[in-house]
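1. Using only what follows, build the 3D model:
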Amino acid sequence: MSGGVDSAVAAARAVDAGHDVVGVHLALSRMPGTLRTGSRGCCTIEDASDAWRACEVLGIPFYTWDFSERFQTDVVEDFVAEYAAGRTPNPCLRCNEKIKFEALLDRAIELGFDAVATGHYARVDRGPDGRVQLHRAADDAKDQSYVLAVLREDQLEHCLFPLADTPSKDLVRAEAAERGLSVAQKPDSHDICFIPDGDTRGWLAERIALEPGPIVDADGVELGTHAGAQAYTVGQRKGLAIGRPAPDGKPRFVLEVRPKENTVVVGGRELLDVDRITAIRPSWAGAPLPEDATGAWFDCDLQFRAHGEIVPARARVVRTPADRTSADRSPAAEAGDDVVAWEIEPTHPLRGVAPGQSAVLYRDTRVLGQATIDTARNARLAAGTGA
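-> Sure thing, here's the model as predicted:
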């Protein structure tokens, strides 16, 4: 129970369904802010108090479990390491993978509980073969299946999402008010919880050694100087401070971040078009497709950011020798074994695709699985025609 309206109503519905429910709030910071600021954060003392009050209304036990040390290692330090390597991570997805549905779920099962229920908007169903599947929620605007795509089949067997079929958030708030829950009108949390002021660049500057370096075009011509390559992300336009305009007078965008060279590559908008993605550390959300074993192409839909565009694509599973210079830090790569990856080709070029983002594959409403984007190819750059 985060202290928000969704988890409070999810708990209430679990009680109504006849389950023996215990409310658990996760302490993820050793020094949480005392008060919330608008919609920023979700792990404050105020949030813990709101979760406790909801449990009092529902008449269920309330506990706070301290996962702050693991959160620091698996989420915060991972976030910093990814940015230091020039990638753009999704910490909410990592928190679901490592904390809520691994650390929390493992402890719950050890204590004899059957499942973890949350206020996420997603649905767990059974396929024709009887195996568990993850699906989009009824409310497309609130659907959170993207950040849950990291869940494995064995974890989905122990997940409950009571809000799955609720058609709108307004109905959840109305239900909370009817139940006498004080969080009925509490603002949603939509920022990185461990950066409560929203200043990601400033926060990173305190943890990553940022050094000035060159800003170059796709041909390697130096155009200006940046204050630290790791503070930039692919697709970024603002903050480049390049002294001279582009020859065609159009804006430039960040095309690539090269942390080892401390270099930022920029170019025109058309050079952001991506026609092929390689994604590493894949996992299936349920049973793998038969093509997992054969390496054949399969049709799917691709989403590469939370609440982002969903595009038709085709994908296949590839197995290649481990490359220790790549972003893959999986056990297989470390051991020198073959690395499993997904090769994804959208039906039309995409923009704003950055290494470190999660590529989530769907078939209709079903979540097939996810992988971390390692490389994103622009056909013109690959052909050496970026100028």
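2. Please make it C-alpha for all contacts and neighbour counts, starting now.
-> Fine.
3. Would you tell me what helix or strand Thr64 is located in?
-> Taking DSSP states H and E as the criterion, Thr64 maps to strand 62-66.
4. Next, the buried residues of whichever helix or strand comes after that strand.
-> Downstream of strand 62-66, the next assigned helix or strand under DSSP H and E is helix 68-71. By 16 or more other CA atoms under 10 Å, the buried positions in helix 68-71 come out as 68, 70-71.
5. wait, doesn't Arg244 sit right on Leu223?
-> Yes. Here Arg244 reaches Leu223: they are 7.3 Å apart, a contact under CA atoms under 8 Å.
6. any shared contact partners between those two?
-> Counting by CA atoms under 8 Å, 6 or more residues apart in numbering, Arg244 and Leu223 have no common neighbour.
7. want to throw the buried residues of helix 68-71 into TSV with distance to Leu381?
-> Shown next, in TSV, are the buried residues of helix 68-71 (distance: CA to CA, whole Å):
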residue	distance to Leu381
Ser68	43
Arg70	41
Phe71	39
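8. Flag every buried residue along the strand holding Thr64.
-> Those would be Phe62, for strand 62-66 by 16+ other CA under 10 Å.
9. one more to line up against the first:
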Amino acid sequence: MRVLAAMSGGVDSAVAAARAVDAGHDVVGVHLALSRAGGTLRTGSRGCCTIEDAMDARRAADRLGIPFYVWDFSERFRDDVIEDFVSEYRAGRTPNPCMRCNERIKFAAVLEKALDLGFDAVCTGHYALLRTGTDGTLELHRASDAAKDQSYVLGVLTADQLEHTLFPLGETPSKELVRQEAEARGLTVARKPDSHDICFIPDGDTRGWLAERVGAARGDIVDDSGTVVGSHEGAHAFTVGQRRGLSLGVPAADGKPRFVLEVRPVSNTVVVGPKEALAIAQISGARFTWAGAVPARREFECHVQIRAHADPVPATAVVSAALVTVTPDEPLDGVAPGQTAVLYDGTRVLGQFTIDHTVSAVPVTT
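-> Below is the predicted model of the structure:
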């Protein structure tokens, strides 16, 4: 097969590309330039897709003896990921930019261009497994290494995309083995730190970054009875479940900490209340996709995961033509509209939806 290896400049994508070469594929490496800031450099484990990362990817490709290119996707990344991130916060939702990047850049724009150029598949360093189901269709499953499993952020992939995707690291029992393999292959990225945080906010100051783009405006913080208990400099700085940084002037009657229950962008109001009010009895969303075959039944049991590193929770899903509604066996904690819910059947990813609406197990009275 002709395989396009997406090389981020990290150890995982370098080893994935190496394994694709070992498998006998005709491999070409590509690094995605997602920022027009030419002087951008990496700071420790913060950020990705920087000048330094591009150079690391090129060195790895040279070591593997494969052609290497840099593709400029900065405009598409700005429009589909960064602007989406900003608009979601403006609407009082909590987006996941990694999900949008996988959905709209790495496995949409890149795969589309790769297929147009005659490639058969895109290879990445994600930790996930592809298996053939009993009906002959490809299924997306959790990786062998539960600690590194990335199936959650890949839940946005469709059946067609899975048909043209390779995950060579999915069976690897641990990340340390990947690093050891990189050292044995002479790859200079063998001990490079993993990237974390939001790649386009490398200093980690999400609040300050959003303030520049959304604007800061003083507003009220109210409790679950509607009483003003504090003020803020911009509702965009808060997300459901947040406890720190509230600076409340009026203590709770029971003396217990209060958490963000709701963000209301229209009135620029933040609602706070007790931790138990964060319990969510039901979630639903209209923006959904299926990672493989569409579920045969309208109602089915599954597990739902609402964060990349959250534990999956047993639940019942009901699907209509326009909506997915999930009722967990036990309430979920601190769910925010804008988050992604990924549905599993055992290790298999069934699909995902963006959470539009939540039903509290302890309704807010305001």
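10. What residues in structure 2 pair up with the strand holding Thr64 of structure 1?
-> Mapped onto structure 2 using TM-score structural alignment, strand 62-66 of structure 1 spans residues 68-72.
11. which outside residues touch stretch 75-95 of structure 2?
-> 34-35, 96-97, 100-101, 104-105, 200, 210, 213-214, 235-236, 239, 263-265, 336-340.
12. Run the angle between the lengthiest helix in structure 2 and strand 68-72 for me.
-> In structure 2, assigned by DSSP state H, the helix with the most residues is helix 51-64. Orientation check (axes from the mean of the first three to the mean of the last three CA atoms, to 10 degrees): helix 51-64 of structure 2 against strand 68-72 gives 150 degrees.
13. Name the residues that touch helix 51-64 of structure 2?
-> 7-10, 14, 18, 21, 29, 31, 33, 38-42, 67-68, 70, 186-189.
14. Buried residues in that helix, which are they?
-> 51-54, 56-61, 64.
15. same check, this time on stretch 347-365 of structure 2
-> 347-361, 364.
16. Quick check: strands, which of the residues you listed are part of them?
-> 348-354, 357-360 (DSSP state E).
17. so Gly386 of structure 1 touches Arg380, yeah?
-> Yes. Between Gly386 of structure 1 and Arg380 there is a contact at 5.7 Å, judged by CA under 8 Å.
18. list residues touching both of those two?
-> Leu271.
19. returning to what we had before: so for Arg244 and Leu223 of structure 1, which residue has more residues nearby?
-> Leu223 (17 against 9; other CA atoms under 10 Å).
20. Show me the strands in the stretch 251-387 of structure 1, by range?
-> Per DSSP state E, counting those that start in this stretch, the stretch 251-387 of structure 1 carries strands over the ranges 253-258, 263-267, 276-284, 298-303, 310-320, 339-346, 358-363, 366-377.
21. what angle do the third one and strand 310-320 make?
-> Think strand 276-284 of structure 1. Using the same axes, to 10 degrees: strand 276-284 of structure 1 against strand 310-320 is 80 degrees.
22. Which stretch of structure 2 lines up against strand 276-284 of structure 1?
-> Counting by TM-score structural alignment, strand 276-284 of structure 1 corresponds to 282-290 in structure 2.
23. Not counting stretch 302-320 of structure 1 itself, show me its contacts.
-> Under the criterion CA under 8 Å, 6+ apart, residues 141, 143-144, 146-147, 291-293, 295-301, 338-347, 353, 357-362 lie in contact with stretch 302-320 of structure 1.
24. Check which residues of that stretch are buried.
-> 302-306, 311-318.
25. Then stretch 121-131 of structure 1?
-> Those would be 121-124, for stretch 121-131 of structure 1 by 16+ other CA under 10 Å.
26. now those residues as JSON lines including distance to Ala285 of structure 1 and secondary structure?
-> What follows is the buried residues of stretch 121-131 of structure 1, written out as JSON lines (distance: CA to CA, whole Å; DSSP: H, G, I helix; E, B strand; the rest coil):
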{"residue": "Tyr121", "distance to Ala285 of structure 1": "16", "secondary structure": "coil"}
{"residue": "Ala122", "distance to Ala285 of structure 1": "13", "secondary structure": "strand"}
{"residue": "Arg123", "distance to Ala285 of structure 1": "12", "secondary structure": "strand"}
{"residue": "Val124", "distance to Ala285 of structure 1": "10", "secondary structure": "strand"}
